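> Kindly generate the corresponding structure for this input.
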Amino acid sequence: MNSSDSFTILLAVTISCLFFLIYSSKKKLCGLPPGPTPLPFIGNMLQVDMKELIKSLRELSKTYGPIYTFHLGSRPCVVLSGYQVLKEALIDKAEEFSGRGDFPAVQMWSKGNGIVYGTGECWRQLRRFAITTFKNFGMGKRSIEDRIKEEAQFLMEEFRKTQGKPFDPTFFLSCAGSNIISTLIFGSRFEYTDKKFLMLMDLINSNWKLMSSTWGQLLFTFPEIMKYIPGPHRQIYKNYLKLAEFVGERLEINRQTLDPNNARDFVDCFLIKIQKEKNNPNSYFNEDTMSKTTVNLFFAGTETVSSTLKYGLRILLRHPEVEEQLHKEIDQVIGVNRSPCMEDRQKMPYMDAVIHEIQRFADIVPMGVPHTVTRDIEFHGYSLPKDLNIIPLLCTSQFDPTQFKNPNSFDPNHFLDGNGRFKKNDAFMAFSAGKRVCLGEGLAIMELFIFLSTILQNFKLKPLMDPKEIDITPESTGLGSIPRPYQLCLLSR
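Purely as a prediction, here's the structure:
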């Protein structure tokens, strides 16, 4: 047999193997919604732009409809888009779609443990425990409102130190948001000059950007390959280890000073719960779960609010007419002699509408975190097997043209009726929906209202360029929509 014959046979065998793999894959996926034809190993990744994965998935929905199958490497996922389908899945069939899907960037560290990336009975018990504990410590009540108002004044002090000169607000906003969740979790706040605290803010900001970068998307798609390939994505795991190390130090401080009859914060309550269930071999409350849950809450409570505020200030720089109207409403309802409070919210429909529109337009978490199906189900005529990964494109509800008049434009009128009163919109899914809706939604709304109202009560925003030239599209979009870096000046009012 000559070399030409050997090559022909090898080529034939290779092609046959590829066809077999494709046939096996199709047979295995029988019953799933149609979608682009995947290739072995790489799935549909040649059909999307890895720098704009969310945008690519939205474009594919125009071809394949609001429900289609997409392969992240070798993993089949069903993509859901548009308000109606997302509502039917996440709300009408909330239990069936409540599983937590693959998110390798975090799960390499969390191992599926913790309140955000856990699933099943463990997740249910942790969520119930966290909601109850936070309520007991004032979440949604006047006690935590007073704490937010106090933190807002600390933030104003830092802003005044800029003396009207250009600065980047990122770390100030991160510190303010982080101090609120820190109060609930650890029972105390940090000074804005605390070096360890600033290092933590840097770790959280860094991971948020890395998970939303092209490297982060590649890790999301090819986790088994990317964990061996050098690149900035490998820093995500290292950063989580550093966050966990800090949390471990705080946990030890609480452990050494714990009074079982006088819980001071979330960590104390968790330690007491561990002690109560120490003889239960099936308990989900243990040291590892406490560490993972605390990091989850600290990260989420810091980044989402601060990113929304950062994006919001940039949007207002682009729309000075909106800022001007907000100043008028603040002057009329609050004045200058007292701090904003949540009672003011009912009298400030424009501020409420602007905050909701900032959240909708900024679209900080465009696809939420992947879900899974908790049992075999029929959905829209398709057979979805248990543990199938689901990608809910929350952004397609936030930008659904059937629900919002000008979805691609920043327009507070999306949340105002004809009489200028605030109106809700069920397509607003900034906090996700259903069983996995953000447990800190009430806290986040309170922070956004008090922080933004206080900033605009005290300062006028000054851009460093013509407002019309300010780009309010995100710098990158992955796990999160990352606002473009910018500086601004704050002029005292």
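
> Please make it C-alpha for all contacts and neighbour counts, starting now.
Noted.

> what distance separates stretch 176-192 from the middle of the whole chain?
19 Å (Cα atoms, centre = their mean, to the nearest Å).

> what does stretch 421-428 give?
21 Å.

> List the buried residues in that stretch.
Within stretch 421-428, the residues scored as buried using 16 or more other Cα atoms under 10 Å are 421, 422, 427, 428.

> Here is a second sequence; please produce its structure as well for comparison:
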Amino acid sequence: MLTIGEVLTALAVFLFVTQFLKLQRLRRRLPPGPIPFPVFGTVIQLNFQFNRDLLMKLAKVHGNIFTLWFGWAPVIILNGYQAVKDGMTMHPEDVSGRLVSPFFRAMAKGKGIMLATGHTWKQQRRFALRTLRTLGLGKRGLEHRVQEEARYLVDFFASVKGKPLDPSFPLVHSVSNVICAVVFGHRFSRDDETFHEVIRAMERLFKFGGSFFHHLYEIFPWLMCRLPGPHKKVLSCYDVLSSFTRREISMHTERGTPDEPQDFIDFYLDHIEKSKDEPRSTYNEDNMVYSINDLFLGGSETTSTTLNWGLLYMVANPDIQEKVQMELDAVLGRSQLICYEDRRELPYTNAVVHEIQRFSNIISVGMPRVCVRNTILLGFPLKKGTIVFPNIASSLYDPEQWEAPRQFNPGHFLDKDGNFVSQQAFLPFSIGHRVCLGEHLARTELFIFFANLLRAFTFQLPEGATKINTEPMQGGTLQPHPYRICAIPR
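Reported below is the predicted structural model:
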């Protein structure tokens, strides 16, 4: 006679085999990929990792469109420039949904822009884009804000008088102040402790992304939301940012909306009033808070991290740094105000800025999309709700598109005569309906900040230091390891 233990074991094996066979039937209709198992999907074979290099390695085995499984959920991976471009642009509306995963749902509650989907996303994105354009996005008005912050940054570096410093905080402070001026109507001083706290909270948020505990939360949300750990601290960091934003909104509300709105909050408060009788309106204070958080996070971390990499690459490649400085001196001199339009007369500097973006490749994989309706993706039928991951990093490292993808080489953006050349596989801002709405601002900031710093200083390692670590640290964005450099006035 069988014991209770033997019966339970036999039942567990039967259920496992049944579910395993069911998974195999489901995967036949999808792109190829590793064999999934019940409960875990393919995460065991992936060693609980999910990063760009692993995905590029899997593409060599399974092809540039393949399937991974997170539990019972299939995730379609697009790898390489052609697959990413075709997958995101052939039926862009079909793959315009955003995966609101358990952790990001706990954080942003499906509100705002970046982590919203459907009607909310469309309304909030449309309003944000229209308002940013009104406030000067793509015009000289907003460029003036960038030039002003670049001047503050140069002054700060000059005040250090060539002594070793960690450039990460000055960079993120200056870049953040550009979006603050647009959204809040004012900048924050370097001594503002509240603003320091917000920047520290933002940095913790990005460092948590892609970590082991982040993956655990996405796989076992019902368990992790009940347990203490770093995920709880990170969610409280997002609350710090939200409280900061609500405080700014309260200050605007108390003073009243001016006749001529001056900043993003003014425009949003005015729009809440105008749309209050619209039955499907998503314009309310919560969506305003989360939209502003998205603008702050998206408009600060990625640009400052790219500049952080840029200074490190200049230290590692002093010959390239010198060529940039020679071009800047020859074309602009030492006093002329640097404009974004100057990039047309500075092809080498422009190429270096683009190569910094390409080579640093700071987005580990890319943001996931969701099919909003049944569709065909590169020949495979996908059901509504299917998750699609465009591996943007693989486009920036695609060996079929770049001469030396794993080397820092500004020549990737120059022709034989030294003229700047745009490259189709250069997709750091993504592609399709979810392309970054702050792309123009980010491009302007990168060029103006970088050109101002290189014209004013030569960057080098502190005396006695010889090692330069250019390997990234894993996180929501790929950061350089902390380093110190000397900004030597020219």
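
> Drop the TM-score for these two in here.
The TM-score (TM-score structural alignment, normalised by the length of structure 2) is 0.96; 490 aligned residues with a Cα RMSD of 1.7 Å.

> circling back to that earlier point, among the buried residues of stretch 421-428 of structure 1, which one lies nearest to residue 286 of structure 1?
Proximity of those to residue 286 of structure 1 (Cα to Cα) peaks at residue 428, which lies at 36.2 Å.

> what separates the residue nearest to the spatial centre of structure 1 from residue 398 of structure 1, distance-wise?
Per Cα atoms, centre = their mean, the C-alpha nearest to the average position across structure 1 is that of residue 365, at 4.3 Å. Noted for residue 365 of structure 1: a distance of 11 Å to residue 398 of structure 1, by Cα to Cα, to the nearest Å.

> Verify the stated contact: residue 427 of structure 2 with residue 396.
Yes. Using Cα atoms under 8 Å, residue 427 of structure 2 is in contact with residue 396, at 6.8 Å.

> who's more crowded, the two?
Between residue 427 of structure 2 and residue 396, counting by other Cα atoms under 10 Å, residue 396 is the more crowded of the two (26 against 20).

> Structure 1: which residue goes with the more buried one?
Aligned counterpart of residue 396 of structure 2 in structure 1: residue 398 (TM-score structural alignment).

> Residue 307 of structure 2 too?
Checking TM-score structural alignment: residue 307 of structure 2 goes with residue 309.

> okay, now that match: neighbour count?
By other Cα under 10 Å, the residues close to residue 309 of structure 1 number 25.

> what's the helix or strand harbouring residue 247 of structure 1 in contact with?
Element membership for residue 247 of structure 1 (DSSP states H and E) is helix 235-256. The contact list for helix 235-256 of structure 1, computed with Cα atoms under 8 Å, 6 or more residues apart in numbering, reads 105-106, 108-109, 186, 200, 203-204, 207, 210-211, 267-268, 271, 291-292, 294-295.

> Next: stretch 117-128 of structure 1.
With Cα under 8 Å, 6+ apart, stretch 117-128 of structure 1 has contacts from 99, 100, 107, 110, 112, 114, 115, 116, 284, 439.

> Make sure I have this right: the third one is in a helix.
Yes. Counting by DSSP: H, G, I helix; E, B strand; the rest coil, residue 107 of structure 1 falls inside a helix.

> Give the equivalent position in structure 2 for it.
For residue 107 of structure 1, the residue aligned by TM-score structural alignment is residue 105.

> ChimeraX command for the buried members of the contacts of helix 235-256 of structure 1?
The buried residues among the contacts of helix 235-256 of structure 1 can be selected in ChimeraX (16+ other Cα under 10 Å) with this line:
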select :105,106,109,186,200,203,204,207,210,211,267,268,271,291,292,294,295
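
> and the contacts of helix 235-256 of structure 1, which of them are in helices?
105-106, 108-109, 186, 200, 203-204, 207, 210-211, 267-268, 271, 291-292, 294-295 (DSSP state H).

> just to revisit the earlier point, and the match of residue 107 of structure 1, how far from residue 236 of structure 2?
Using Cα to Cα, one gets 14 Å for the distance from residue 105 of structure 2 to residue 236 of structure 2.

> Check residue 161 of structure 2 too.
38 Å.

> and these two? which has more neighbours close in?
More neighbours surround residue 236 than the other of residue 161 of structure 2 and residue 236, with 15 against 12 (other Cα under 10 Å).

> Trace the more buried one over to structure 1, please.
Residue 236 of structure 2 maps onto residue 238 in structure 1, with residues paired by TM-score structural alignment.

> aligned partner of residue 88 of structure 1 in structure 2?
Using TM-score structural alignment, the equivalent of residue 88 of structure 1 in structure 2 is residue 86.

> That concludes my questions; thank you for your assistance.
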